[in-house]
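Q: this is a predicted model, with the sequence first.
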Amino acid sequence: MTPAKAAQTPPVLIFWIIAGWVGFVLCPWYGVEDGFFSFEWLVDGYPFEEDYSPAAFLIGQGEKLWLAPLLIPLLLPLLALGREKSDPTYFRILTVAGALGFGWLIIQGFSIGIRGFNFQWMNAAFGALGDRQFGMGYGAMICASAFLFLFTQGIAARGAVNGDVFVVGAIGGVVTIVTAFVFFPIANMLFSAFVTDEGAYSISAFVGKFFDDRLWGLGCFYGTRCGAALNSLVLAIAVGFITTVLGLAFALVVTRSGFRWKRVLRALTVLPIITPPFVIGLALILLFGLSGSVTVFFADLFGTQPTRWLYGMPGVLIAQTLAFTPIAFLVLIGVVEGVSPSMEEAAQTLRANRWQTFRTVSLPLMRPGLANAFLLGFIESMADFGNPLVLGGNFDVLSTEIFFAIVGAQYDQGRAAVLAMVLLFFTLSAFFAQRAWLGRKSYTTVSGKGDAGVHPLMPHGLAIPAMIVALSWAAFTATVYGMIVYGSVVELWGVNNSLTFKHYVTAFSIRIEEEGIRWTGAAWDSFWTTITIAAIAAPLTGAVGLVTAYLLTRQSFAGKSAFEFGTMLSFAIPGTVIGVSYILAFNVPPIEITGTGIILVVSFIFRNMPVGVRAGIASMSQLDKSLDESSLTLGANSWQTFRRVILPLLRPAIL
């Protein structure tokens, strides 16, 4: 009788078992003050020095004994080696090990802090701890990741999402990081909406702040000022509509016209996305402010007095349109390019002219992109802080009101939380309105069949307005940035316009010495820090966004709507509020990253992730699922399909 062969252990299981032990035995368990990647800790008492010790060495020295129970979930997965995935014991072992390990990490992390037990009832039940712990480091992070993905492998082995390890792991990973870096800090702050001055929780505290006339007032209809909520809503709708129209005009000119300078136009289109809003606001003030160049010119020309028309909704609307049109363009260009030429050629074969083809075929297929572009413009306007602060004047919006409630003289966290909840309500309303407008229709245009057609040019009736709109706005953008460049080479912009390069010398001077190049300029430190953070955050943001978009468009699983809502939540809250909530949540264990570069990277990732998600959704909605099915039929797993089929087709959206 031939003996039965032992089941082959999945490599991914072996990887995460090893990773868990590496985090527990080799890596510093707590955060390293001088930075993990400085590696100075390797020669500074590692592995026995408490500040740098792995968990195993801490336990071995009789310290931090609350970490000892983690040995059980680390050992349990070894029992799954050699078992069939169909064996019920296999999924039970991995699920229990992952849940126990991850759960215990969370419990001990929130229970024990820098002063011992964090809860009075624990002191009463167990007595004073007499020890403490700091924020978790890379050892704890690697160990937590191992427990998480052991758990997702167990869930997949049970048959969740057709037993797909990659998909279940991706869902678990995205849910975990969104919970940790979006839901947790925001919830931590929003609870303060129900806190009274005495520190107790009360519904009346929320009601009093919610029905404040400064929030919902309609005074602008009879001579005074409207509340911040109405101002923000009207502004966001206007910005969403205008940026979508401009983005579509630019996308059509770049992809569906014979315009020669497409690369220049494309560069001008995306230029505002890399510019801080304060710079755009300052340029607009020096152009259209009370003493601005354009304002003074027309005042002298027509013999009128200069006005402060820029300060208020007009100025904020112009600045936000200038700043957020690139986002709409980047979303829409991938969608416009993704419309199948064969469908447009089929319409023309049936004797439809260019306008009929565009109106009845091309434009309806662009609806996902149009909806996503409007949603992003709406949310960006709601969350924008810099432009209203510089140009708002007496035009109050939610984002600036939240800022002043938190850091102003009033220091009212409860009011800030209520304002944030109103802002979130508006954003979610736009989100669900977008979903209702798109409905359940299919917008697939890219299938497994070859499509070598060429996109037709725009109809003349559309090409002329699109060219006028796009080129006019591009000229305006160039003028604004020309003023910024001009301002950098004058002595004092608006006061002394003598040409000088001293600002560049002060900021970016370089000295060549025997030891090499010395970056002596005052701005070099900030420059290199910015480049480093951007280089780290950009690919991570894109990766998380694309994986999330893949899950939302290609997979069906329980809680999908809540999952999508969670990915959009960070975009609905102003960056200032995100920053404050991060400081409050991550200034103490278990995640103690305030004051480090990590918190900047994390905030950028989750603040901008929705852009990648919405762009990915808009583009993936045009890819036929038969492409995935064909790949899976040929023996590829979901990870290989995502990497070799989906990603190459999404190159325009990624770039």
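A: Sure thing, it's come through.
Q: from here on, contacts and neighbour counts on C-alpha atoms
A: Fine.
Q: now do the strands in the chain.
A: With DSSP state E as the criterion, the chain has strands at 112-113, 116-117, 490-492, 496-499, 510-513, 516-519.
Q: to residue 210, which of those strands lies closest?
A: Nearest of the strands of the chain to residue 210, taken as CA to CA: strand 112-113 at 34.5 Å.
Q: and the closest one, what does it pack onto?
A: Strand 112-113 sits against no helix or strand, with contacts defined as 3 or more CA pairs under 8 Å, 6 or more residues apart in numbering; DSSP states H and E.
Q: I'd like to know how many residues surround the nearest residue to residue 217 once chain neighbours are set aside.
A: Among residues not flanking residue 217 along the chain, residue 227 sits closest, at 4.3 Å (CA to CA, 6 or more residues apart in numbering). Residues lying near residue 227 (other CA atoms under 10 Å) number 21.
Q: closest one to residue 66 among the strands of the chain?
A: strand 112-113 (9.4 Å).
Q: ok, now which ones touch residue 217?
A: 225, 226, 227, 228, 230 (CA atoms under 8 Å, 6 or more residues apart in numbering).
Q: now those residues in a markdown table, with distance to residue 277?
A: A markdown table is the format used below for the contacts of residue 217 (distance: CA to CA, whole Å):
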| residue | distance to residue 277 |
| --- | --- |
| 225 | 25 |
| 226 | 24 |
| 227 | 23 |
| 228 | 20 |
| 230 | 22 |
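Q: next one for the comparison:
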Amino acid sequence: MIKQSTTVGRRGGLAVSGAWLPALVAGVALFALPIGRPGRPFLVIDPDRFALPIIGQSVGPSWLVLLLIIGTIGAFVLSLVPLPTWRRGDLVLVSGSVALLSLIAWLIATAMPFGIGAVLVLASLCLVLGHALSESGRVMGDAFIAASILFVSAFVVLFILFPLFTVLRQAIFAGGRFEFTTFINTIKHPLFFVLDNPRTPRPELTLTLWWAAGTAVAVAAYSLWRRVGVVALLLRAAVGGAIGFVFGVMLYGSGALPTSLAVVSIVAPVCTLLGLAFALLGQRSRLGAVRGSLNVISVLPIITPPFVLSFAMIFLLGRRGLITYNVFEMSSGWIYGIPGVAIAQILGFTPVAYLLLRGSIGSLNPALEEAAQTLGARPWMTLKSITWPLLRPGMAAAFLLSMIESLADFGNPIILGGNRRFLATEVYLSLTGRFNPRDLRVHPAR
């Protein structure tokens, strides 16, 4: 017996839309629970913060609350109307979107804390839109998939993008007035970035400019040798000069920005290359023990706190370390600074690159490499012409992830940083040590 498919196509039909239940819950929450609250307590039932009293009291733009009520009731009514599924889904989508956007706009305009009713209405309207997107065919999947996309997007906006926007906005706005002075002063602060230090005999700025000019000339000479066009020549020379300038800043500059850039320039390429090597070893090895051991070892640095790794490096390579002092009879503090932080981050972030590249290598079609070997290509030529082009997206993702993890790392720099300053530690010290919240808001703009 063939079972009837429950998948609803764009021309299919259902007697009742599945959006009626969450729309009903949203409507009940509007009239029975407060959409705002007067103070910090969350579970306070204030009758003056219900939807209808808010319209009567003209709290904020009351027409937005009226649109919220109309959109919610409209979504409930339309979900019960016997229309073609795709058309009813479009109508419910429009009505639910009007209700959801009206509630969000009213909460932003009034700056009123969320009430328990607002939370329930927002969640219910997301479910309504999930059913509408699925039934209209806008999302090729069931209502659960569509609603999951909406909920994940709402969590990202609410807990990541909105707080980040609020913090960065306050870095250039003071008292509702645009003010770029604090941002510039923070960038020019010696703790953040110093290039031409008057206390040192070296002309750091001149040396950095020499690096930029030398790199630009070298790139231009190589481009002339390759016989590229004039526009490409100028563009490559400009990019080469910028890279040389950044390299000079990392060499001769001081402060949190040059130090973090120097660590990133070491950690990201090394983690990516080591992750690629281990991923190739794990996927191409014929020994199951090698693959299993790599899978287990790759998880250990991820679940281990960074403080444990930093302390282990101090016990092994510190001034009284087991290896440096007891074996080589050395008492040096070389581990405190850029070398120690870079080594700790490489040990901690290489497994992340390995796990990412393992999936990329596992998805490669081995028939392409076998065909190249059959045609007489050497292993290096196969890697260069077949494997490497297919791995470039995964390599770029691993490089970018390693770079972000290195910039955001706090545990290793705070323990192994020594007298060097890093962006992550400066963000922490801006609030706890110097207590400068405006300085704190500038540093995340890295």
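A: Received, thanks. Bear in mind the structure is a predicted one, so any value in this text is a computation, not a measurement.
Q: follow-up on the earlier one: pretty sure the residue nearest to residue 217 of structure 1 sits against residue 211.
A: No: checked against CA atoms under 8 Å, the pair residue 227 of structure 1 and residue 211 is beyond contact range at 10.8 Å.
Q: separation between residue 151 of structure 2 and residue 404 of structure 2?
A: 25 Å (CA to CA, to the nearest Å).
Q: on that earlier part again, for the equivalent of the residue nearest to residue 217 of structure 1 over in structure 2, which residues are in contact?
A: Structural correspondence for residue 227 of structure 1 with respect to structure 2 (TM-score structural alignment): residue 255. Shown in contact with residue 255 of structure 2 (CA under 8 Å, 6+ apart): 190, 191, 192, 193, 194, 420, 421, 422.
Q: report the buried members of the residues you listed.
A: The neighbour count (16 or more other CA atoms under 10 Å) marks 191, 192, 193, 194, 420, 421, 422 as buried among the contacts of residue 255 of structure 2.
Q: narrow these to those in helices?
A: Nothing among these maps onto helices, per DSSP state H.
Q: trace residue 378 of structure 1 over to structure 2, please.
A: By TM-score structural alignment, residue 378 of structure 1 lines up with residue 403.
Q: which one's the longest helix in structure 1?
A: Under DSSP H, structure 1 gives helix 524-554 as its longest helix.
Q: okay, that helix sits on what stretch of structure 2?
A: By TM-score structural alignment, helix 524-554 of structure 1 lines up with nothing in structure 2.
Q: what residues sit buried inside that helix?
A: Buried-residue list, helix 524-554 of structure 1, by 16+ other CA under 10 Å: 533-534, 536-537, 540-554.
Q: distance from the chain centre to that helix, please.
A: Distance of helix 524-554 of structure 1 from the chain centroid (CA atoms, centre = their mean, to the nearest Å) equals 8 Å.
Q: so who does residue 319 of structure 1 touch?
A: So residue 319 of structure 1 contacts 277, 280, 281, 284, 387 (CA under 8 Å, 6+ apart).
Q: what's it aligned with over in structure 2?
A: Counting by TM-score structural alignment, residue 319 of structure 1 corresponds to residue 344 in structure 2.
Q: and if you look at residue 392 of structure 1?
A: Under TM-score structural alignment, residue 392 of structure 1 pairs with residue 417 in structure 2.
Q: how many residues are close by its match?
A: 22.
Q: would you mind measuring from it to residue 253 of structure 2?
A: 16 Å.
Q: next up, the contacts around residue 122 of structure 2.
A: Neighbouring residues of residue 122 of structure 2 by CA under 8 Å, 6+ apart: 26, 100, 103.
Q: now that we have the residues you listed, which one has the most neighbours?
A: Busiest of the contacts of residue 122 of structure 2 [other CA under 10 Å] is residue 26, holding 29 neighbours.
Q: tally of neighbours for the closest residue to that residue other than its chain neighbours?
A: Counting by CA to CA, 6+ apart, residue 121 is the residue found nearest to residue 26 of structure 2 once chain neighbours are left out, at 4.6 Å. Residue 121 of structure 2 is flanked by 28 other residues according to other CA under 10 Å.
Q: any idea what residue 121 of structure 2 aligns with in structure 1?
A: Per TM-score structural alignment, the equivalent position to residue 121 of structure 2 in structure 1 is residue 143.
Q: contacting residues for that match?
A: 19, 20, 21, 22, 23, 24.
Q: which of these still touch in structure 2?
A: Here is what carries over to structure 2 from these, by both residues aligned by TM-score structural alignment, their matches' CA atoms under 8 Å: 19, 20, 21, 23, 24.
Q: out of the residues you listed, which one sits closest to residue 73 of structure 1?
A: Once CA to CA is applied, the member of those that ends up nearest residue 73 of structure 1 is residue 20, at 9.6 Å.
Q: now the counterpart of that closest one in structure 2: how far from residue 65 of structure 2?
A: If you follow residue 20 of structure 1 across to structure 2 using TM-score structural alignment, you land on residue 26. Look at residue 26 of structure 2 and residue 65 of structure 2: by CA to CA, they are 13 Å apart.
Q: could you do residue 95 of structure 2 as well?
A: Where residue 65 of structure 2 is concerned, residue 95 of structure 2 sits at a distance of 14 Å (CA to CA).
Q: repeat that for residue 272 of structure 2.
A: 52 Å.
Q: looking at those two, which is more packed in?
A: The neighbour comparison of residue 272 of structure 2 against residue 65 (other CA under 10 Å) goes to residue 272, with 29 against 25.
Q: was I right about that one contacting residue 395?
A: Yes: with contact defined as CA under 8 Å, residue 272 of structure 2 counts as touching residue 395 (6.7 Å).
Q: still on that earlier bit, can you say which of the contacts of residue 217 of structure 1 are buried?
A: 225, 226, 227, 228, 230.
Q: out of the residues you listed, which are inside helices?
A: Per DSSP H, these map to helices at 228, 230.
Q: any idea which of the buried ones among the contacts of residue 217 of structure 1 is closest to residue 120 of structure 1?
A: Distances from residue 120 of structure 1 to those, taken by CA to CA, are shortest for residue 228, at 40.6 Å.
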